[in-house]
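> okay, structure incoming, though there's no sequence with it:
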């Protein structure tokens, strides 16, 4: 291969320089290698700097996440304590009102010590959240059950006789007694309450008036069906303030004391029937004074 010639002109002089092409190729190769190496070095240096920056950012994010997990773990402990208190209240209410106690594995969430965030994985925190959420849902269902039970219980209480039907003096009680007309022993099926004629008679509980008529021996009689197998009877009335089919509430005036029928004087003959059986009315009088609405 021929040599490459380069001419340098310096003033009037011309200098000819001959260079072997192989030397020129070698120089070009060296220059390319140097530039390539410098490029690779620069890229790796920039990449390392970027990695360091990313690592610092990840460390910062990790610290923030660890702080949040720590707060979340502490919040979970507080929630566990609150749920434990709710569970105790739940059981207490059930015991008080005779509702079946909670049983099974899903009861009160356990109360542990402060969690060690260093050893705690995010997955464990998520599992704890799921468990507490399940416990909270269980308690919500439990309180819904309690609420339904109490609503029904209060409804029954509202329909259960619990007050004196009239202001007066208790005289002949429930049980065997001498019949004032025959002088013979006879079972008295109610409670007599002596009061002046015209004294208001009130309903001792919520219910529906089923009877307003005169009956042999009882005179003018009023009967109320309170539901749940409970009925009451009021005999010897002077007058009725209600009619059959009317709904009444505890304390509503239903009639006036009199001495109609087989009576020796003005008084109310009061009966309580439970599931068709006559029982002692005094067992259904909690309050002995009458408040007339």
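Sure, I can see it. Just so it is clear, the model here is predicted, and its values are computed rather than measured. Residues are numbered from 1 along each chain as shown.

> hey, let's count contacts and neighbours off CA atoms from now on
Fine.

> residue 220: what secondary structure?
Applying DSSP: H, G, I helix; E, B strand; the rest coil to residue 220 yields a three-state assignment of strand.

> actually residue 115, not the one I typed
coil.

> skipping adjacent residues, who's closest to it in space?
By the measure of C-alpha to C-alpha, 6 or more residues apart in numbering, the closest residue to residue 115 outside its immediate chain neighbours is residue 73, 6.6 Å from it.

> hold the first one in mind and look at this next one:
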């Protein structure tokens, strides 16, 4: 039985008109295999193109995430740096508070002087060149720790400021109640302490100071207080006594006229009477005394204006 010959496919190739034509003979089965191979190649090329598009999209998203991560890292480090700055500012405020307390001689309550220790972040953690994923856990813990310390420091600072405010407010009252003002304008004709009596020429203790001034010159309260006496007082003549609190009391004697009444509240600098020559006196002047806890003291120790 004669063998069946397989058909062959002849392919002619020419590089140009003048070039020699080349021919290739392929088995007939190639007519069936070639389209299949072309189809498979096309499918692979299409799938490869899809993979390329997918990788390109992933790369774009990666670049976007990388940019966002870089921005977040910058913001994160900025926040950590700002927290350190606030910590430093709190430390400076604490020092200023201590200086202020020292200036006004305000004693801090026992246990309150020890301020909360506020640390800062490790400078190495704030290095922008470091990997954020490696730094973040440590930096977050440091930030939480600093925030906790700052919260305690702020609360302590608030309490200290309230205490200082109360102290200064009380000091304001003390200053207003301190007889630091001249009760009248004139010249000091007799000082506090032992002197020769202008009447007997004997040595006696002068409980205040005498301020010579024109008849009718205004006399003012040298500090805030309440009038405890207003009237005639034997040798002192027309006299006013003012209680200022804190153990302080002032006396204004030999007045020509009294302008206040017992129990009246007075402000520092308020006119209370007029300079005169009433009582046992040698001329127009004001006899002025300051008593501390019932003991006469030198008024000049208090007068500053």
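Great, that's in hand. Bear in mind the structure is a predicted one, so any value in this text is a computation, not a measurement.

> wait, the residue nearest to residue 115 of the first structure touches residue 126, no?
No - counting by C-alpha atoms under 8 Å, residue 73 of the first structure does not reach residue 126; the two are 10.0 Å apart.

> which of these two has more neighbours?
residue 73 (23 against 12; other C-alpha atoms under 10 Å).

> wait, what's in contact with the equivalent of the more buried one over in the second structure?
Alignment note (TM-score structural alignment): residue 73 of the first structure maps to residue 80 of the second structure. By C-alpha atoms under 8 Å, 6 or more residues apart in numbering, the contact list for residue 80 of the second structure reads 121, 126, 139, 143.

> show me what residue 281 of the first structure lines up with in the second structure.
Matched to the second structure by TM-score structural alignment, residue 281 of the first structure sits across from residue 299.

> I'd like the distance from the lengthiest helix in the first structure to the chain centre, please.
Secondary structure of the first structure per DSSP state H: the longest helix is helix 21-97. With C-alpha atoms, centre = their mean, to the nearest Å as the basis, helix 21-97 of the first structure stands 41 Å off its chain's centre.

> and for residue 124 of the first structure, the neighbour number?
12.

> chain center to the helix or strand hosting residue 148 of the first structure, what's the gap?
Per DSSP states H and E: residue 148 of the first structure is located in helix 122-158. Taking C-alpha atoms, centre = their mean, one finds the center of helix 122-158 of the first structure at 5 Å from the center of the full chain.

> report the aligned residue range of the second structure for that helix.
Helix 122-158 of the first structure maps onto residues 140-176 of the second structure, going by TM-score structural alignment.

> stretch 201-209 of the first structure now?
With TM-score structural alignment as the criterion, stretch 201-209 of the first structure aligns to 219-227.

> ok, and what's touching that stretch?
With C-alpha under 8 Å, 6+ apart, stretch 219-227 of the second structure has contacts from 176-184, 240-245, 260-275.

> and those, which are buried?
Among these, those scoring as buried are 176-184, 240-245, 260, 266, 268-269, 271-275 (criterion: 16 or more other C-alpha atoms under 10 Å).

> so of those residues, which ones are in strands?
Those of these mapping onto strands are 240-245, 266, 271-275, per DSSP state E.

> give me the most central residue, the second structure.
residue 93 (5.9 Å; C-alpha atoms, centre = their mean).

> quick one: map that one onto the first structure.
Residue 93 of the second structure maps onto residue 86 in the first structure, by TM-score structural alignment.

> tally of neighbours for the closest residue in space to that match that isn't next to it in sequence?
Of all residues not flanking residue 86 of the first structure in the chain, residue 139 sits nearest, at 7.8 Å (C-alpha to C-alpha, 6+ apart). Residues lying near residue 139 of the first structure (other C-alpha under 10 Å) number 20.

> so what corresponds to residue 261 of the second structure in the first structure?
Aligned against the first structure by TM-score structural alignment, residue 261 of the second structure finds its counterpart in residue 243.
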